[in-house]
Structure formats: structure tokens, C-alpha cells
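Visitor: just a sequence and a predicted model for now, questions to come.
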Amino acid sequence: MSEIKKAEKIAGVKGMNDLLPDDSPLWELFENTVQSVLKSYGFQQVRTPIVEPTNLFARGLGEVTDVVEKEMYSFEDSMNGDKLTLRPEGTAGVVRSAIEHNLIYDGPRRLWYTGPMFRHEKPQRGRYRQFHQVGAEALGFTGPDIDAELIMMCQRFWDDLGLDNVRLELNSIGDAEERNQHKAALIAYFEQHQDILDAEAKRRLLTNPLRILDTKNPAMQEMVNAAPKLLDYLGAESLAHFEGVQKILRHNSIPFTINTRLVRGLDYYNRTVFEWVTDDLGSQGTVCAGGRYDALFGIFGGKPTPACGFAMGIERLLELMKAKGDVHQPAMCDVYLVHQGAEAQMQAMVLSERLRDAGLDVVLHCATANGVGSFKSQMKKADGSGAAYAVIIGEDEANNNTVSVKELRAGDAENNQVNVPFDTAVDYLVDQIAGSADGDCCDDPNHHHVHH
């Protein structure tokens, strides 16, 4: 008989990572924290598709941006020939949706989204091909107050997540006419310094000269620092708007630095731009970027609508949270049920459902290829689950209609075991867990308190 060939293992796509169970509590902590802050500012969630028409991004992001030129996952739908793209960012889809469903016909909207984005670039720390963002978009507001509110909301995220190593950089890129004047001055200036420009800068000089200001090339730094500043080309309205944002931030004690080299590669941005940056993630220092994009609705065929928003990279922020090292790892469950024998297993199944009805999280020990395992091996699992209590049902307990309740997190764990009648076990455990939750005021935001 010929030997059966072992199937080859299939690995995931490079740069697209699995979220494993050990990391999910940190993701939940992050998501719950951010959602509760967004809710406290009156933002409502919007969920747009992961796949959009390719021309949404080509038109919105501009044909000559790095994202559209080199980073988008685009394909033709083999069923009907539609040109489609996995979304590289969230704003374009939100604006498309707002126009399509006439979301702001009865006034401005505060919207937020979260989910995976896709860019084909070299995977490195904090930068992946499938990455996740949370973004907020305030649509229909004109004043500097909403720009400042978005920034203050970010500050609240960092405070609530315990991140104190993130700082704010701020700039204004004015309006289209002011940018065009600055761009002309910039091109003239860079042309005088052709000998210092590298190949990438020479290419950008013709397509997107503002991006030369982003250069990391040390040989160009001095020349770039002396380039004409956009702030010097701003008119009275743009300056007043920018001053308005700064005034509110100062009044609310939000520290910031003005970074005149902070620009956006995308044409639809105007006036306020901001970034939250850290020195703790190597070269991938930006964890959140935002600004005003009053032109985007018009570009997508909607009526002109002022808008402002930001997006933050979840993976990068989780890296920062991990680096702090004081992230509380929540328990898998409140109660772990240990049992031995057929009758005990039946009773354990009944009790586990009753405990869940009472609002507790319960893990019931189940058989594996090696069987159910000894009491000792089951207790080891109970301890590893992080549960506060193990409930033990053996033959004796099954025959006497009782359960043993062992407290797993007490100092003197050896003597912490009591026998309780089966029918009162639920009330007993609910009271014990509610009491300890009140006592330590449970720090874990993912943990629900028991309600009777």
C-alpha cells in the first residue's frame, strides 16, 4: 500500500497577522476604552465595506501618491470586470457613504469607524500589510472648535490608556490658493538646490514637491529646513482659524509644538493638520494623524461640506501599551468547573448553565484525546484560567448533592475550600464574587459586575 503523503502546511500571507488569544484581552481593553471615549463625545459608529471601487481612492487620494501608485491591493472582479480595491484607509469610504445615504441632510454628524486596512508595503515593527485603525470624522462643522475637540478627545484616549509618551505636533496648511503660492515658491527654491536633491526628491519635485519636506535623507536636512514655510503664505482667514485652534488647546492645557514641516501628501487636506508622535517605536513614530479636509465631499461629487477627522493605528498603540508593561491581564472566567465521574459531569453541565444564567463567566472542564484527566491536572487548568473559584464535583459530591468551592486567589489557598449544597451553589458564588468585586473595585474594564 502506498504511503499517504502528508499535506503541506499553509502559512498566512506575509504582513497579515493572526490575533492570538493571549493578545485579545489587550485588544479588548483598547477597543472598549476608545469606544467609551468616543461615545462620551457623541460620536456614532459607521461600518463601511472593506472593498470599495478603485476610483474612490484614485480620485480621493490622488493618482501620484505613494498609496495609489505602489501600495494598494487592487483587482478586477472576475464576475463582472469591476475594478475594486481593499481599502488602504477609512476616510474615503466614510465620505462616500455620507454622500450616498445623505447622512448630513439634517445637520452635522460625528462618526467613527474601526477595522482592517490594507497596504502593500514592507512589513516592519508597527507597520503591517493588514493593519487596524480607529478613526473619527466630524462632518459639517466649520470652526476651529471641532478641530480642537478632536485633538482633546485624542488626549483623553492617551490618558485613559495610560500612555504618557505621546506628544502633539500641529500645523496649518492653509487653503488651496495659499498652498499653490507656497508650492511655486518651493519648486523655485528646490530647483536652485538641484545638486543636493536625491533621486526620490527629484521625482517628487515634478509630482508632489511638498513631500520633499518629509525626507529622511540627512544630506538634505539643512537645505530642507531653510525652505519657504507655508505659514508665511497663509491669509487672514486661515491664520485666524489656526490661532483659534491653538487658543482652545492652550486654554485646556493641551501641550503642542508647531511643526512647519508637517504636511499631508493628499490634496484634499486644508488648514489644520496634526500628528501624535512617540519616540518609543523607532522610525514608525506617528500613532495618530488627522486634519481638516473641506474639499473631499466636492471631489466625490457631493455638495461642498466642511470636515475634519483623524485615524490612529491600533497595532502601534498596542506596542506602546505593551512597552509600559503594566497592562492588567484579565481572567478567562469567574468559575472553573472540575468534575470526575459520569454523574458528576451531568451535574457540572447543569450547574455551569445556571451560573451563566446568573451572569458569571464559566469554563467547564471538557475531555480531550487523553480523557477528562485527574483532579490534579484539572485543578492546574483551573489555576491557569485566572478564575477566582474552582467548583469541584466528584463522586461524593454527586451522591450527596453538594459541590466543593475552592477559592483560588486567596493567600491561604490550602484551607480555602467549603462544601455547599448543590441548589444554593449559584447564590453562594454570586455573593462571593460580587463581594470581592466590591472590595477591590475591579480594575478590569472588560469585566462585568454580577447583577442579581
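Guide: That came through fine.
Visitor: alpha carbons only for contacts and neighbour counts from here, please
Guide: Will do.
Visitor: centre of the chain to stretch 206-220, how far?
Guide: Computed by CA atoms, centre = their mean, to the nearest Å, the chain-centroid distance of stretch 206-220 equals 29 Å.
Visitor: cool, stretch 108-118 as well?
Guide: Centre to centre, stretch against its chain (CA atoms, centre = their mean), the figure for stretch 108-118 is 11 Å.
Visitor: what's the answer for stretch 14-34, then?
Guide: The chain centroid and the centroid of stretch 14-34 are separated by 9 Å, computed with CA atoms, centre = their mean.
Visitor: who touches that stretch?
Guide: Contacts made with stretch 14-34 from outside it, assessed by CA atoms under 8 Å, 6 or more residues apart in numbering, are listed as 122-123, 128-131, 157, 160-161, 318, 327, 329-330, 445-446.
Visitor: repeat for stretch 384-402
Guide: With CA under 8 Å, 6+ apart as the contact definition, stretch 384-402 has outside contacts at 330-341, 343-345, 347-348, 379, 382, 403-409, 419-423, 433.
Visitor: change it to 7 Å
Guide: Identification of contacts with stretch 384-402 by CA atoms under 7 Å, 6 or more residues apart in numbering yields 331-341, 343-344, 348, 382, 403-409, 419-422.
Visitor: let's bring in a second model and compare:
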Amino acid sequence: MAIQKPEGTEDLLPVDERFYRHFVDTAARVFGRYGYEPIETPLFEQTELFVRGIGESTDVVGKEMFTAISGNNLKTLLDGGKIRSKSRLSLRPEGTAGVVRAIAQHGLAPQGGAPAKLMYAGPMFRAERPQKGRLREFHQVGVECIGADAPSIDAEGIIMLMRFYEEIGLPRENMRLLINSMGDEACRPAYRESVRSYIMEHASDMCEDCQRRADINPLRAFDCKEEGCSAIMANAPKIPDALCDSCKSHYEQVKAYLDAAGIEYIEDPTLVRGLDYYTRTVFEIQVDIEGMGSQSAIGGGGRYDGLMKEVSGKEAPGFGFAIGYERCKIALEAAGVEVASQKQTDLFIACVDDSTRAAGFMLAQQCRDAGLAVEIDHQNRSLKSQFKLADKLGAAKVAVLGPDEAANRQVSLRDMATHEQQPVAFDELVSAVRA
């Protein structure tokens, strides 16, 4: 049997890759208006970064991380030896921890300076059970803002994300924005204890994961997908009732900014997101479109004021979000939005016979050097077949080059939309195609 792609991965074929590039470019354009600049971090980091940053109690760290290890280190482990912590590497399951590590390592958010606003895009890896909208290798676009704790940063990020979805073509009426506050270290410990006590009272009716979470991070039980657990947690104590005055004020200001911008939202007191580093504002964008099934969340994030300290030992507030590319593409297709990106071919040079192929080849190079996207036949097709190929490639114009045209250093240039045809000199071809 021929070798197949790994389970839980997808090949981005040319048409998919073109749309992915359009997706990323659109994000860069929209986020750039808000001051976000690009960054790229390694596909793998020290495992300790994710354990400390994301949280040991999360499914991501506990069950889903892929470990990367060299052959020599694998041999050492199999022989019963130990390897250095720096040699314990994992493929990144999300982008935030790596970006925060880079900001700390390179001093991109100096105390008292402007906040670091960065955008990333690329593949992430989680050892999940593959299903529609949930892959082992998936792609995310995200932003991180380090160095500002104002509620306006939270609101700005949420508004920016909604603007992106609108620009990429997702219908506003199909989206819903959920928001909540998870409090901070001043008010959350008491709330966590109340939730832990509630879980322990109902432990016999809850799954093993939620029983385990009761002592490690009881708030994660709100994110459990088991129906029985969800029903029980619906009656658990809610965080809005436990927020301190500072967190309440922050949350109210975020909502006031959203109201002023005309952004509709739903307050969901059970929204906790899936990672341990979040504090205060959390949000999630879901789509209500037939065909999405349980994978309705296409993006989300929030504030993580304690993550920088976990990663570097230095205090710095943070905010960010991530967009799931594959989920968003599914949502666009389910909403009937055309996501295929047409290959751009400005000109196809059709050679009538072998005597003109050398001239046609050199003419194609000259046009490409001038910035045009040009195709030419390499398989000795008939002129009729070359026109079919030009149409398939989406060529805007076709330059027909026969012996007579070559002798006069000109082509017959046909507009594929209007079918109008005119003689054009070699040295005027580029300007004629552009016109």
C-alpha cells in the first residue's frame, strides 16, 4: 500500500494553500491597523514552558502534547537513564506560551514602555482523536499584547477579531460572542474553593476527569463535554457573584467599550476557556451554522496577567486570542461563502508550432521578469488544447505566437473575457497585458 498522510493531518493542496495565505494576509492587514506586528517562534519548545504556562491540569498538557526527542536521548531513556530538562521538547500545542517566552527572552516589553503587540500564524499540534474540525496538526492565527492591563486592550482585541471575521466573509448574523470574567488571584481562590466543594458533593455523579480536576483546577469542570457533568455544573456557584471590586470594575469597563462600539455579546458565567493561564476577561466566538456540529467555536482568548511571571519570573499583564483556521474555513463553507481562491495567471503564451517555442519561452521569461504571472505549454499541445489549458489556468489574456508573428516580433493578444484580439509588439506586450 502507498504511504498515506498521518492520521489527523490534512494536505493543504494549492487551492487550500492559496486561501490559507489569503486568510493570514487578511488577518495581518486587519490586525496591523491596531498596531500588531508579525512574529514567528519555533515549532517546538522546552516541555517545561507548556507545563508551567498552560497548566499541568489541562488536557492539552496531560493528554495531548507530542514529545520531540532525539535518537540519542531516546536511547538514553530506553536504557533507564535521564535526560536534561532542556532536552525535553514538545511540539507547540498553542501559540501563546512561545510568544510570551520570546517577548521575555528578547526584552520586547520593557517596563514603562509601550506594550508589545505581536501576531503569529502557523501549525499547532495536539494528540487528539481526529474528527471534523479537530485535527492533530491544525493551524492558528493569533495575537498577544504584553505590557498593558487596561480594559480597553481587552475590548480592542475583541472588536479587532470581530472585524476580521466580517472582512473574511463570515456573516455577522451567524456569529455569537460569549464573554465572562474569571477574576484574579485576589478573588478567584475563594471562588475555586466553593466550586471544589460543590464538585466534591456531586463527585459520585461526575466523570473521573472532573473528580481529578476538583483538587488541581476545579474551574476546568465547567469546560467538561460530558452531558452529566455539564448538567451538574450548570448549578455550580458562578464567578460573577464572587468577583472582587477591581475585577468587577474591569469587566464592566470592557462591556462598556463593546457597547459603545456596537458589538453584541452574551454573558456566559460558565465560560472558562481550556487553559489555566487566563485571568479576568475571557471570550469565545461561536457560529450557529448547520453542519458545524459540536465544533462551533472558531476563536477565543482573554487576559492572562500571570503568564509572564510563570514563564520568566517577571510581572507583565497580557491579553491575546487565537483563531482556528480549519474551523473558520468549515464555518465559511457551511454558510455558503466561497472560500476557493482562483489561481492568478495574467498571460498564457500559446505557440502555434515548434518553430516559435524558443521565442515564446524567452518572451515568457521577459514578462515574468516584468512582474507578470505567465504560463506556457511544455507538452507540445495543439493550439486548441493550449487555449483550453489557458482557460483552466484562469489566464486573463493569451498571446498567440505563430511563424508570421515571430518574424514581425509581435503576438496576437486575445482577451479571454471579451474574445477581442489585436496585434501587439513584443516590447509592448507587458503594458498591453497590464492595461
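Guide: Nice, thanks for sending it over. This is a predicted model, so every value here is computed, not measured.
Visitor: the contacts of stretch 14-34 of structure 1 in strands, which ones?
Guide: Restricting those to those inside strands, with DSSP state E as the criterion, leaves 130-131.
Visitor: before we move on, the earlier item: tell me the buried residues within the contacts of stretch 384-402 of structure 1.
Guide: Neighbour-count burial (16 or more other CA atoms under 10 Å) applied to the contacts of stretch 384-402 of structure 1 gives 331-340, 344, 348, 382, 403-408, 420, 422.
Visitor: helices of the stretch 201-350 of structure 1, start to end?
Guide: Listed in chain order, the helices of the stretch 201-350 of structure 1 (DSSP state H, counting those that start in this stretch) span 221-225, 236-251, 296-299, 314-324, 342-357.
Visitor: using CSV, lay out those helices together with distance to residue 214 of structure 1.
Guide: Converted to CSV, those look like this (distance: least, CA to CA, whole Å):
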stretch, distance to residue 214 of structure 1
helix 221-225, 9
helix 236-251, 22
helix 296-299, 23
helix 314-324, 20
helix 342-357, 55
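Visitor: who wins for proximity to residue 135 of structure 1 among the ones you listed?
Guide: Among those, the nearest to residue 135 of structure 1 by CA to CA is helix 314-324 (10.1 Å).
Visitor: quick one: what's aligned to residue 14 of structure 1 in structure 2?
Guide: Aligned against structure 2 by TM-score structural alignment, residue 14 of structure 1 finds its counterpart in residue 7.
Visitor: where exactly do the strands run in the stretch 301-450 of structure 1?
Guide: In the stretch 301-450 of structure 1, strands defined by DSSP state E, counting those that start in this stretch lie at 307-313, 335-339, 362-364, 389-393, 402-407, 417-421, listed in chain order.
Visitor: can you redo these as CSV with distance to residue 9 of structure 1?
Guide: CSV is the format used below for the strands of the stretch 301-450 of structure 1 (distance: least, CA to CA, whole Å):
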stretch, distance to residue 9 of structure 1
strand 307-313, 31
strand 335-339, 34
strand 362-364, 31
strand 389-393, 38
strand 402-407, 43
strand 417-421, 47
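Visitor: wait, which of these is closest to residue 252 of structure 1?
Guide: Of all those, it is strand 307-313 that lies closest to residue 252 of structure 1, at 19.6 Å by CA to CA.
Visitor: where does the closest one end up in structure 2?
Guide: Under TM-score structural alignment, the match for strand 307-313 of structure 1 is residues 318-324.
Visitor: quick one: the matching stretch to chain centroid distance?
Guide: Using CA atoms, centre = their mean, the mean C-alpha position of stretch 318-324 of structure 2 is found 9 Å from that of the whole chain.
Visitor: mean deviation of that stretch from structure 1?
Guide: When structure 1 is overlaid, stretch 318-324 of structure 2 sits 0.6 Å from its aligned residues on average, using mean CA distance after the TM-score superposition for structure 1.
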